[in-house]
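>>> No sequence on hand, only this structure:
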């Protein structure tokens, strides 16, 4: 197989891949059009009227591009340049929202109502690069049999399905390779961090005092709902001799937007590597209960039985 033939085959696969991605986006939006429209308004700041108009416009545009790309109708003259422009504009918009907003949702492929992630932006960047490469290199005609075209379409569809679910694939892979949670009963390795409020250095978990380390994420929808509950625990915890620290590796500016004043004062900012030592599974909202000797007594998701037991104890302290 010559280099020209390989290039031509790759060009066909890229065109079909982009076409399938747009078609899968159409199918996903049609299955959850109300969710997509709601996310335009609630998450991306589009007015309700504009969202009602944009939803069918976006679906129609993506459907037209999908059929043109899959059918090779004006792919080089119109469809691929239009797909590139659409992807670049959308990625720039949601990328800006991703950086500046606490949580952004899209449901662009009908996925569950999870926040937009860096892996979604990576997927778009890969597609943009593939389209740009396709437009840069000259196209060569291919003469394939129907069986070869069917095989190429199937391969492109599989690749498109993988790209559409890139976030889920990477998360599952990372979870499969992730370290085990810290073992209960063993000492928690100390890490250094800085207080969010004044930058003072602090050692976690500390010594000679029981401590609860809490792990929240500004991009975790359920974490925001836990903030009032955690703030309410601060005073009785101090009275009971329990120190509470929020631990985060997020930028300070984002944490200041996310946290109320009273929680900023107990937040410790650590590096990503040190954060992973304390919370290897990257759970949120998550807690570690560590005794005065530095041994882990309990760990779990905020809201489980051990957490509720702590709440009950703090209520008793507050009422005393």
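Cool, got the structure. Since the model is a prediction, treat every value here as computed from it, not as a measurement.

>>> going forward, measure contacts and count neighbours with C-alpha atoms only.
OK.

>>> Centre-most residue in this protein?
residue 117 (2.6 Å; CA atoms, centre = their mean).

>>> contacting residues around that one?
98, 167 (CA atoms under 8 Å, 6 or more residues apart in numbering).

>>> and it, how far is that from residue 167?
7 Å (CA to CA, to the nearest Å).

>>> So which residues of the stretch 151-300 of the chain form helices?
166-177, 221-240, 252-258, 261-264, 272-278 (DSSP state H, counting those that start in this stretch).

>>> Tell me which of those sits nearest to residue 49.
Residue 49 lies closest, by CA to CA, to one member of the helices of the stretch 151-300 of the chain: helix 221-240, at 25.5 Å.

>>> Can you get me a residue count around the residue nearest to residue 211 when sequence neighbours are not counted?
The shortest distance from residue 211 to any non-neighbouring residue, by CA to CA, 6 or more residues apart in numbering, is to residue 243 (4.5 Å). By other CA atoms under 10 Å, the residues close to residue 243 number 20.

>>> Second structure for comparison follows:
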């Protein structure tokens, strides 16, 4: 039963986080494309295709998390790949001392910091944990009742909120 909770927690967390990211970027596609350009990692002819590819892959993760079944494993792997690529891009910006915003969840003025990488590592651990849990023999997730889904949803939303606001939480705790 614990594997089922882990699997569904990771499934909801990964799906919701990528849905939030996808919607935020789609709402201002141009700002996201500008962020990709400012990262200075790709030749100019790849900016638009890369932007569309990232958004498509994020939507793909969301769809796979929703559909479940055998797609869960692939969804978790795609999520892990995206988070790894995004983390490498964030690290490269920090190493090259480029002062830009992440736009990870939509337009933002907040510059990239090491907390963005830590956040991604937390979500990466969740995606890999979900992938591992999805490898365990499971019949069907239909046996999960509404109460269990509700509990896991609350925990997933709290996890996403804490990890996406990690820098602010640390600063708040340091202030005291």
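Looks like it came in fine. Fair warning: this is a prediction, and the values are worked out from it, not measured in the lab.

>>> ok, back up a step: just tell me which of the helices of the stretch 151-300 of the first structure ends up closest to residue 154 of the first structure.
Nearest of the helices of the stretch 151-300 of the first structure (CA to CA): helix 166-177, 18.2 Å.

>>> elements contacting the closest one?
Counting contacts by 3 or more CA pairs under 8 Å, 6 or more residues apart in numbering; DSSP states H and E, helix 166-177 of the first structure is packed against helix 118-136.

>>> Show residues contacting the helix it packs on.
11, 14-15, 18, 76, 80-81, 84, 87-88, 91, 95, 163-164, 166-167, 170.

>>> Now with 6 Å, please.
Identification of contacts with helix 118-136 of the first structure by CA atoms under 6 Å, 6 or more residues apart in numbering yields residue 167.

>>> and for it, what span of the second structure is it aligned with?
Counting by TM-score structural alignment, helix 118-136 of the first structure lines up with residues 114-132 of the second structure.

>>> picking up where we left off before, same list, the helices of the stretch 151-300 of the first structure, but as TSV with distance to residue 59 of the first structure please.
Below are the helices of the stretch 151-300 of the first structure laid out as TSV (distance: least, CA to CA, whole Å):
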stretch	distance to residue 59 of the first structure
helix 166-177	21
helix 221-240	27
helix 252-258	33
helix 261-264	43
helix 272-278	39
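
>>> of those helices, which approaches residue 43 of the first structure most closely?
helix 221-240 (11.9 Å).

>>> Buried residues in that closest one, which are they?
221, 223, 224, 230, 231, 232, 233, 234, 236, 237 (16 or more other CA atoms under 10 Å).

>>> Out of those residues, which two sit at the greatest distance?
Among these, 221 and 236 lie farthest apart (CA to CA), at 26.2 Å.

>>> number of nearby residues for residue 134 of the second structure?
Residue 134 of the second structure has 25 nearby residues by other CA under 10 Å.

>>> For it, pull up the helix or strand it's in.
Element membership of residue 134 of the second structure, judged by DSSP states H and E, is helix 114-135.

>>> what ranges do the helices span in the second structure?
Per DSSP state H, the second structure has helices spanning 2-27, 29-38, 47-67, 71-95, 114-135, 146-164, 166-175. These are given in chain order.
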